[in-house]
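Enquirer: Next input, structure requested:
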Amino acid sequence: MSRASIVRPLAVLAAAFTIAACGGTESPPVSTKTPASSSAPATASPDVFTPVTARPLDLHPVAFPGTDGHFHLVYELELTNTKLAPATIDSVAIIDPSKPTQPIAQFAGQDLVSRLRTLMPAPADNAAIEANGSRFLYIELSFPDSASVPKEIAHRFTLHAASNPAGTTPDPMTYTIASLIISQRALPKLSPPLRGNHWVATNGCCNSEIVHRGSLSSVNGSEYDSQRFAIDWMLLGDDGQFVHGDPKVATNYADYGQDVLAVADGTVVSTINDLPDQVPGTLPNPASITMETVDGNGVVLDLGNGVYASYAHLQKGSVTVHPGDKVHVGQVLGKLGNSGNTSAPHLHVHLMDGPSPLGSNGVPYVIDKFELAGQVDPVAFAAAPGVEGVWARNLPANPPQRTDQFPLNLNIVNFR
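Expert: Predicted coordinates:
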């Protein structure tokens, strides 16, 4: 069974931060903020020609605390070369406008290319953008504490592109665009979606190679990354294995049939309850999957304050709630299964800013309390052809408790 295809088969190389020299003449930063009202005459910043534009998919990113003790900021930019000359991005520096000479991070060379995606999306081959072409740029930033998270960030592009509206050959340029105010809104605080020990946060946050990170959807006239903070929860048995016996039999997985719980009080928005389990081992025929069935049997909850929770891949006939029902935290919503676009039993959970599991933007959150029992080796997990085998040994009986944190990729956690 393909381990990388538990949900959607897109995986790319992880990227690291590098520092690269900038070339060309830098234009003044381009202001994207609306000036406050004032009795004084309005003044405008000088216009700057920007042949490659950058549009954030999430206008209000918020940093969140992970189990590594750091605060993480995750977002995407859509880059578009608006002119006839081909463009090549040499480097992108993320800056705090109040400290423009001290980049927070800088991507160049292969580190930059590994973060670029076509609109399909698929990994980009290089940092070039053809005339009238677009790319997505995936960005994940890490800060040692909340005080280190800037209030605003901007993006300094060093590139070769048309230097005037009629230009047909690329010239060196540097300019700063795509200013983002970092949201200070409170993070949703959830209770665990499952019970028991040794749940593994597979396909979790936070780097560009994670399959959920690549699950951008073109829905209802826009692009969305509803799954940027999704987790596929899988259960290790007491012997550290996900599956015992034939991996093509869904009931052989340690997590199959586990109760799925409401993470907060809420109202049921939608449910699906009549799709069969897939045979584990491979993803289903894409022709058999539709927008409605991609997540299999599931539940969408309205948690209030514009936040929704999506549960996917439940067992056929196990969903216990109906649209309009009020649910309370910890209530059983259904049972973990293997329906929809999946190749192994697991519970897919993500939060979003709208009721559509695909046509919404993903929202980060924290879980109120859990125990951090260990970590599956990410290198070994990425290299493995399937999920068979032993993934953890000698896990502690009384691991440390964590409160108000987001479980990161391949963390092993206990939900008491």
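
Enquirer: Could you use CA atoms for every contact and neighbour count after this?
Expert: Fine.

Enquirer: For burial, what's the neighbour tally of T202?
Expert: 28 (other CA atoms under 10 Å).

Enquirer: ok, it to Q331 distance?
Expert: Distance from T202 to Q331, counting by CA to CA, to the nearest Å: 24 Å.

Enquirer: Let me know whether I153 touches S98 as I believe.
Expert: No. Between I153 and S98 there is no contact, the gap being 9.1 Å when judged by CA atoms under 8 Å.

Enquirer: Name the residue in these two with the higher neighbour count.
Expert: I153 (22 against 11).

Enquirer: another one to check against the first:
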Amino acid sequence: MLHLPKAVRHLACAVLICLSAPAVAQQREPVLQSFDLQVPWRPQPINIDGKQQLIYELHLRSFAREVLTLKRLRIVDRTTGATLDDLQGAALQAVIGRPDLVTKDPQQLPPGSQAMIYLSLPFTLKEADTLSHIVDFDTADSAQLRHASIEGARIVVNQPTRPLLLGPPFRDGMWTAIYDASWPRGHRRVLYAVDGAVHIPGRFAIDWIKVDRKGRYVHGDADKAKDWLGYGADVLAVTDGVIASARDDMQENPSVLANARNKVPLEQASGNYVTIDLGDGRHVFYEHLKPGSVRVKPGDRVRRGQVIGQLGYTGESTGPHLHLHVADANSPLNAEGVPYAFEQFHVLGAYPSIDSFGKSEPWQISPDKDNNRQRATLPAPLAVVEFPAMP
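Expert: Reported below is the predicted structural model:
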């Protein structure tokens, strides 16, 4: 019989006990396939109606095998932990866009589908410069409803070295700033993927339409361009710069209403246009200009206040107006819209809704007549403004 040392016998017994004991499974949280979160365009603060905002888009794409239902979105300051915005229910649904057009319910994302969340946050640089996004969602996995949450798409807010301030685009008159971030087909929610990447060139675009004190934008027949108050108005260079591109060979439809129903190719959507290179990678676009009115060509140097063309309705246009925006490249579609502001303008009033404007109802006069001169900002949506006279 083999006699082992006592210490060795104890070690052997311990090994046998361990081998004979049932293995205890380590508890783990279930792992779920869900969303890819991206913020392709890093936002910069912008001033609108005298208030600083952060305007950008959160892209979501589902990689799950079942339908995911968005329930809540929180944007948090990673430095302090403070919540900058908390969206759920109707507030969340209102800011969701669905380029995939897969489901009627914008909060339900089937496998492979995608959504855009259009964010507009009251913001100051003192609050945060690094943001993160927390998405709560429901998933029905094997008929079992689960609630889950993910965090991602961290971004560092760009702090512009200097604000881009523009001068008046017109000499005189009362002009309505036509835009709104909530419109499904407004500039903010129109995406273009024409060269291997998706862009929103009109993120901060405004359509300018001239009105009178009674709220009318047409005197006469709305189907005739010459009867629109702004048609043929001189369009001015908003700052010094170099003409980067120009087009003046597109004709207008004899009928304004027929032109509004006319779907034009993407390359003609801007109509006749002028682009001014402002330097620092920024370009200002003037679109839908009157045929034969463009007075500049690529390479020309222009001065602030110089006439560069006249307001028209060429291209994809529902009526005579000036489309104006600033982007980071010399391309009407393949560029990102970037913030800008006007040096100054006078707020006369505003339309209560786009329906009110469309019906030519009187706009509401600003109640604060002594404090409605705005500086270094964009006007509020549907505001009626007057720019200072050019010398």
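
Enquirer: Can you calculate the TM-score here?
Expert: Remark: TM-score between the superposed chains equals 0.84 [TM-score structural alignment, normalised by the length of the second structure]; 357 aligned residues with a CA RMSD of 2.7 Å.

Enquirer: what are the ranges of the helices in the second structure?
Expert: All helices of the second structure, identified by DSSP state H, fall at 6-20, 90-94, 256-261, 354-358.

Enquirer: and the counterpart of E252 of the second structure in the first structure, what does it touch?
Expert: Using TM-score structural alignment, the equivalent of E252 of the second structure in the first structure is D277. Residues counted as contacts of D277 of the first structure (CA atoms under 8 Å, 6 or more residues apart in numbering) are 315-316, 337-340.

Enquirer: what about 6 Å?
Expert: Listed by CA atoms under 6 Å, 6 or more residues apart in numbering, the contact partners of D277 of the first structure are 338-339.

Enquirer: what's the spacing between it and A254 of the first structure?
Expert: According to CA to CA, D277 of the first structure and A254 of the first structure sit 16 Å apart.

Enquirer: aligned partner of W208 of the second structure in the first structure?
Expert: Using TM-score structural alignment, W208 of the second structure pairs with W233 in the first structure.

Enquirer: Where do the strands of the stretch 101-250 of the second structure begin and end?
Expert: Assigned by DSSP state E, counting those that start in this stretch, the stretch 101-250 of the second structure shows strands spanning 108-109, 114-122, 130-141, 144-156, 165-166, 174-178, 192-193, 198-199, 206-211, 234-236, 241-247.

Enquirer: Okay, buried residues for stretch 210-230 of the first structure please.
Expert: Neighbour-count burial for stretch 210-230 of the first structure, counted by 16 or more other CA atoms under 10 Å, picks out 210-217, 223-230.

Enquirer: do the same with stretch 184-196 of the first structure
Expert: 187-194.

Enquirer: As CSV, those with distance to I104 of the first structure would be great.
Expert: Converted to CSV, these look like this (distance: CA to CA, whole Å):
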residue, distance to I104 of the first structure
L187, 23
P188, 26
K189, 28
L190, 30
S191, 33
P192, 33
P193, 35
L194, 37
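
Enquirer: Which single one of those residues is nearest to C206 of the first structure?
Expert: L187 (16.9 Å; CA to CA).

Enquirer: Quick one: map that closest one onto the second structure.
Expert: Match for L187 of the first structure (TM-score structural alignment): P163.

Enquirer: any idea how far A383 of the second structure is from its match?
Expert: With CA to CA as the criterion, P163 of the second structure and A383 of the second structure are 22 Å apart.

Enquirer: now D105 of the second structure
Expert: In terms of CA to CA, D105 of the second structure sits 32 Å off from A383 of the second structure.

Enquirer: Please apply the same query to D223 of the second structure.
Expert: From D223 of the second structure to A383 of the second structure the distance is 25 Å (CA to CA).

Enquirer: H187 of the second structure too?
Expert: Going from H187 of the second structure to A383 of the second structure by CA to CA gives 17 Å.

Enquirer: Could you do D370 of the second structure as well?
Expert: In terms of CA to CA, D370 of the second structure sits 17 Å off from A383 of the second structure.

Enquirer: Counting neighbours, what do you get for the alignment partner in the second structure of T342 of the first structure?
Expert: Using TM-score structural alignment, the equivalent of T342 of the first structure in the second structure is S317. Under the neighbour criterion other CA under 10 Å, S317 of the second structure is assigned a count of 25.
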